[in-house]
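In: What follows is a predicted structure for the sequence shown.
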Amino acid sequence: MITAQDVWSALDSLARERGLTPSGLARAAGLDATTFNPSRRGGDEGRARWLSLGSLLRALAVLDTPLSTFAAGLEKRPFAPQGVERALEPVVGGGMWGLPLSHLGQEGLFDRYGVPTGSAWEQMDCPFNLPAPAYVVRIDTDLCEPVLREGASVVLLPGLAVRAQDRVLLVVPGEVPCVGIMSEHAPSVILPFDVSSGEGRPVPEGEGHHLHRIVMTTA
C-alpha cells in the first residue's frame, strides 16, 4: 500500500535531483510558496496529509515527469511487510529526526531498506527541516576533523544513489560510523574525513550495513 509519506518523499527526491527546495518547487509551479513545506504535511493526530492531485500535477510539470512515470516509481518502492516497524512519521512543528554521530553504532536504527525506524531517534532542530526518511546527524566527536568540526550537522537521504566523490556516511551496527568521500576506484572505498585514520574504509558487501549520501551540511 502506498502511503501519503511515500508520495511526499518521492516528490522531494525528484525536486532535490533538480536542485529545488520544497518552496522553490511550489513557486515554480505557480503555487503558494508554503504548499510543499514540511509544516503543511501533517494532518490530524500527526498523520501525514495527502498531497492534492492538482498540486502534484503542477509540480510534476515543472519536474518534467509524467504522472505515469511518477506512479510507476511509487509502485517499485520497497515497503516494509506487515508486522515490521514502519519508518518514522514526519516531525510536526519543525525539526528533523536525528542522532549524535557517536550513537549510530547501536542496533535497530534502520530497517532493512536503510530507512530510520525505532524509538531511539530524537527530534533535532535543523534549518532545512526535510521530512523522513531524510535524517540529521550531529557531529559530536573529532572523527570528521578537519572537514567537519564538533557541533556541525549533516543531513542524509536514504535511497539516494551514491556516486564517486559524494560525501557519505557508512553505518555498521556495532562499529564506529565512517564519514568521508567515496573513492573513484573499485572496489568501493570511503576516504574518511579523519586523515589520521590512514587507509580508506572498504564498504562491506551484502546486507547489514547502511551507506547514505550526505545532501546538506550545517556549521
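Out: Structure received. Model, not experiment: these values are computed from the prediction.

In: Every contact and neighbour count from this point should use C-alpha atoms.
Out: OK.

In: so which helix or strand takes in L143?
Out: Counting by DSSP states H and E, L143 is held by no secondary-structure element, helix or strand.

In: residues contacting it?
Out: Contacts for L143 (CA atoms under 8 Å, 6 or more residues apart in numbering) come out as C178, V179, F193, D194.

In: Kindly indicate which of the residues you listed lies nearest W97.
Out: Among the contacts of L143, V179 lies closest to W97 (CA to CA), at 18.7 Å.

In: Excluding covalently adjacent residues, which one is nearest to that closest one?
Out: Setting aside the residues directly before and after it, V179 is nearest to L169 in space (CA to CA, 6 or more residues apart in numbering), at 4.6 Å.

In: Comparison target, given below:
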Amino acid sequence: MRHEDIWRAIDTLAAEHGLSVSALARKAGLDPTSFNLSKRRGADGKFRWPSTESIAKILAATTTRMEDFSALITGARVIADTRPRARTRIPLIGMAQAGTEGFFDDGGYPAGAGWDEIELPATLDANAYALSISGSSMEPLYREGDIIVVSPAAPVRVGDRVVARTAAGAVMAKQLVRRTASRIELLSLNPAFPELRFAPADLLWMHRIIWASQ
C-alpha cells in the first residue's frame, strides 16, 4: 500500500459524493484543510499518512463501507453502489453545441440557457452534464448519437476518458494518455485521427466521462 493510493482514494470518495476534499473534511467534522495537498507531504517532501481517525470520520460521514474504501485504495475508480442515486435528470447538449459560447462558465460548469434535460443513470455531482457525441474520432467506443455523462468533480487520471475544452473553444471527447507539467496528450480511439498535444495553458478544463450509453 502506498501513500498516494490512500490520498487518491480520499479524492475519489469526495468526488463520488459531489464534494471537494475540503467539503468532505468539513462534512466529517475535520479541519477543512485536513486533506489539502500541503498536508500530504512533510517539510522533508515525504508523503504523510492520513490518520486512521480522519479516515474513520469521512467513512462515517459518507456512510461508506471500509471494504468499498479499500477497493478505491487498490485501484477501483468508483464506489460500487446499487442504491438510488441523488440525480436522475442531467442537462444535455450536443457536442457540436458545446464548442460555442454560452453553455459553460469559466470553470467548465453548465451555464446559460439552451440545455435540454435527459433522464439517465445519475451522479451525485451537482454539476454533472451530458453530451451527445458527434463525429467519429472515438469510434468504436463512442459513436454518433451516443450519450456520455461527464463529472467536473471526478478526479482525472492518465488512462481516463475525458471531455476537454481548448482555449480556442473546441470541445472534444478523448482519452488522457500523458499529463506532465509541460504537456498534455489526448488520444482519439479511432486510429484515423492523430494524437493531440497541448501545453496545459491551452486547455481551459478537462472533465472525466463517468458513463456512456451503448
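Out: Sure thing, it's come through. Bear in mind that the values here come from a model prediction, so they are computed numbers and not experimental data.

In: Got a TM-score for the two of them?
Out: The pair, once superposed, lands on a TM-score of 0.55 when counted by TM-score structural alignment, normalised by the length of structure 2; 144 aligned residues with a CA RMSD of 3.4 Å.

In: Which of the three states applies to the equivalent of the residue nearest to V179 of structure 1 over in structure 2?
Out: By TM-score structural alignment, L169 of structure 1 lines up with V163 in structure 2. State at V163 of structure 2, reduced to three classes by DSSP: H, G, I helix; E, B strand; the rest coil: strand.

In: Neighbour-wise, give me the winner out of the contacts of L143 of structure 1.
Out: V179 (26 neighbours; other CA atoms under 10 Å).

In: Tell me if that one really is in a helix.
Out: No: V179 of structure 1: not assigned to a helix; according to three-state DSSP it is strand.

In: spatially speaking, which residue is in the middle of structure 1?
Out: L157 (2.0 Å; CA atoms, centre = their mean).

In: Verify the stated contact: that residue with P131.
Out: No: applying CA atoms under 8 Å as the test, L157 of structure 1 and P131 come out as separate, 9.8 Å apart.

In: top helix in structure 2 by residue count?
Out: Taking DSSP state H as the criterion, structure 2 has its longest helix at helix 3-16.

In: Who are the packing partners of that helix?
Out: helix 21-27, helix 66-73 (3 or more CA pairs under 8 Å, 6 or more residues apart in numbering; DSSP states H and E).

In: Excluding covalently adjacent residues, which one is nearest to L14 of structure 1?
Out: Looking at L14 of structure 1 with CA to CA, 6+ apart, the closest residue is L63, at 7.1 Å.

In: List the buried residues for the longest strand along structure 1?
Out: Using DSSP state E, we find that the single longest strand of structure 1 is strand 210-218. The neighbour-count check on strand 210-218 of structure 1 (16 or more other CA atoms under 10 Å) flags H210, L211, H212, R213, I214 as buried.

In: Trace it over to structure 2 and give me the residue numbers.
Out: Taking TM-score structural alignment, strand 210-218 of structure 1 hits residues 205-213 over in structure 2.

In: Break down structure 1 into its helices, ranges please.
Out: Counting by DSSP H, the helices of structure 1 are 4-17, 22-28, 53-62, 67-75.

In: Just tell me which of those helices ends up closest to Y113 of structure 1.
Out: helix 4-17 (13.8 Å).

In: Please work out the angle formed by the directions of that closest one and strand 210-218.
Out: Here helix 4-17 of structure 1 runs at an angle of 60 degrees relative to strand 210-218 (axes from the mean of the first three to the mean of the last three CA atoms, to 10 degrees).

In: May I see the buried residues of helix 4-17 of structure 1?
Out: Q5, D6, V7, W8, S9, L11, D12, L14, A15.

In: Same check on stretch 103-119 of structure 1?
Out: H103, L104, L109, F110, D111, R112, G114, V115, P116, T117.

In: corresponding residues in structure 2 for that stretch?
Out: So stretch 103-119 of structure 1 sits over residues 97-113 in structure 2, by TM-score structural alignment.

In: how far is the matching stretch from where the chain is centred?
Out: In terms of CA atoms, centre = their mean, to the nearest Å, the centre of stretch 97-113 of structure 2 is found 17 Å from the chain centre.

In: Can you tell me what sits against it?
Out: 91, 114-115, 127-129, 131, 152, 165, 169-171, 204-205.

In: What of stretch 168-184 of structure 2?
Out: Stretch 168-184 of structure 2 is contacted from outside by 95-96, 98-101, 138, 157-165, 185-189, 197-200, 202, using CA under 8 Å, 6+ apart.

In: Which ones among those lie within strands?
Out: Short answer: these in strands (DSSP E) are R161, V162, V163, A164, R165, E185, L186, L187, R197, F198.

In: Tabulate the residues you listed in a markdown table, adding columns for neighbour count and distance to E119 of structure 2.
Out: Shown next, in a markdown table, are these (neighbours: other CA atoms under 10 Å; distance: CA to CA, whole Å):
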| residue | neighbour count | distance to E119 of structure 2 |
| --- | --- | --- |
| R161 | 24 | 22 |
| V162 | 22 | 21 |
| V163 | 23 | 20 |
| A164 | 22 | 23 |
| R165 | 19 | 25 |
| E185 | 18 | 32 |
| L186 | 23 | 29 |
| L187 | 21 | 29 |
| R197 | 14 | 35 |
| F198 | 14 | 34 |
